[in-house]
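Chemist: Sequence first, predicted model second:
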Amino acid sequence: MSTALEARRARRIAAERERYRPSAEGAARLLLLIDTFSRQKSATANLEGRTKLAKLDFFLRYPERLTVALQSKGLSPEAIAVVTEEEVPIDERMVRYRYGPWDPSYYSLLGSLIGRGLVEVVKVNSRGLGYRSTANGASFVERLLEDESWDEYQARATLLRRHFDISGENLKKLVYSLFPDISGSSWGRSI
């Protein structure tokens, strides 16, 4: 194999690995989302499954899409005033996957959170798994929220828990019905 061909292959492999690398911000965002769904009155509250996690994360990362979803539920503009329209950095874009918006780094992000004892995996039913923040995870979120740059994420996560605590399958159907540009796009395309 030629040196130039080997170099191109190495760059391609490195770029692909980078897509799966967990970022500190991505891990904090997912922990915040899981913690928001874990802190309910029930001692067994959790966020059920990766599909639900991905769709909720989609709305967390794309506030303009969350606004459309909230409007579809008939909420007044005052009820959605906490959603802002900031632009998502290009390195944080999700991709179109089999079940809609997806981030290739979810596996490594969840593994990182679980491995550091911030999230635990819980059995939801005979076939499903959920995620719940541990005491250490909840404590980390409390410290995270001392930084006001996370206020908008927390406000959106709270709106998601209040209005979209539905199954991952129903969230997928909602995304597809509200956003045909996503359902009609090809797999692997950036959203």
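Modeler: Ah, there it is. Numbering: from 1, shown residues only.
Chemist: CA atoms for contacts and neighbours, from now on please.
Modeler: Will do.
Chemist: most centrally placed residue in the chain?
Modeler: Geometric centre of the chain, nearest residue: D57, 2.3 Å, by CA atoms, centre = their mean.
Chemist: list the contacts for that residue?
Modeler: L30, L33 (CA atoms under 8 Å, 6 or more residues apart in numbering).
Chemist: Distance of it relative to T3?
Modeler: To T3, D57 is 41 Å away according to CA to CA, to the nearest Å.
Chemist: Could you do T84 as well?
Modeler: Taking CA to CA, one finds T84 at 49 Å from T3.
Chemist: got another, please set it beside the one above:
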Amino acid sequence: MAKLDFLVRYPLFASQVLDELDPTDPRLHREEADVRAVEAPMHRHRYGPWDERYYTVVGALLGRTLLLRGSEGRARMTLRPSAHGIEVARAAAVTPAWAAISDRCRAVAEAARGMNGNRIAGLIQGRLSLNEEHDFGDLIT
């Protein structure tokens, strides 16, 4: 989740990381401001980009049953949207306030289809200079 969120927040990086994503794809909404300004910058952590707000946001989504928690797979915890969560997301996606984010999410999801988190993390680390330019905890700019 964090890796995909990173690629949505930083559309200029998304096409560098995902081979299937054309940098001129209009769904990325790559405005000039994206070069230096991100609404909510992420921090560099050991396993890739991270936002401390995930704990609060995921907890709130679980508490409202928009997300459901599972334990299948190798991960300590898995998340999936509930039926109600899917309805809410679909309704938000067509509003003007969320349309650009929805477009980016679709573009990134299509380009990352079939990749697991480890694969995406490896691509982020291998193709971006986050390791050389940022110490742990630094904002990613």
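Modeler: The structure has been received and is ready for your questions. Just so we're clear, the structure is a prediction, and the values are computed from it rather than from any experiment.
Chemist: Wasn't R44 of the second structure part of a strand?
Modeler: Yes - under DSSP: H, G, I helix; E, B strand; the rest coil, R44 of the second structure falls within a strand.
Chemist: Give me the mean deviation of the one helix or strand L12 of the second structure maps to from the first structure.
Modeler: Using DSSP states H and E, the element containing L12 of the second structure is helix 11-17. Helix 11-17 of the second structure, aligned to the first structure and superposed, deviates on average by 1.5 Å (mean CA distance after the TM-score superposition for the first structure).
Chemist: Read off where that helix ends up in the first structure.
Modeler: Taken onto the first structure by TM-score structural alignment, helix 11-17 of the second structure occupies residues 63-69 there.
Chemist: Please apply the same query to stretch 91-104 of the second structure.
Modeler: Under TM-score structural alignment, the counterpart of stretch 91-104 of the second structure in the first structure spans residues 143-156.
Chemist: Give the buried residues for that stretch.
Modeler: L144, Y153, Q154, R156 (16 or more other CA atoms under 10 Å).
Chemist: How about the third one: what's its closest non-neighbour residue?
Modeler: To tie it back to what came earlier, the one meant is Q154 of the first structure. Using CA to CA, 6 or more residues apart in numbering and skipping residues adjacent in sequence, the residue nearest Q154 of the first structure is L32, 7.2 Å away.
Chemist: That neighbour maps to what in the second structure?
Modeler: Checking TM-score structural alignment: L32 of the first structure goes with nothing.
Chemist: mean deviation of the longest helix along the second structure from the first structure?
Modeler: Taking DSSP state H as the criterion, the second structure has its longest helix at helix 99-111. When the first structure is overlaid, helix 99-111 of the second structure sits 1.7 Å from its aligned residues on average, using mean CA distance after the TM-score superposition for the first structure.
Chemist: Show me what that helix packs onto, helices and strands only.
Modeler: Packing partners of helix 99-111 of the second structure (3 or more CA pairs under 8 Å, 6 or more residues apart in numbering; DSSP states H and E): helix 2-9, helix 83-93.
Chemist: so where in the first structure does the next helix or strand after it end up aligned?
Modeler: Scanning forward in sequence from helix 99-111 of the second structure by DSSP H and E, the next helix or strand is helix 117-127. Mapping helix 117-127 of the second structure onto the first structure (TM-score structural alignment) gives residues 168-178.
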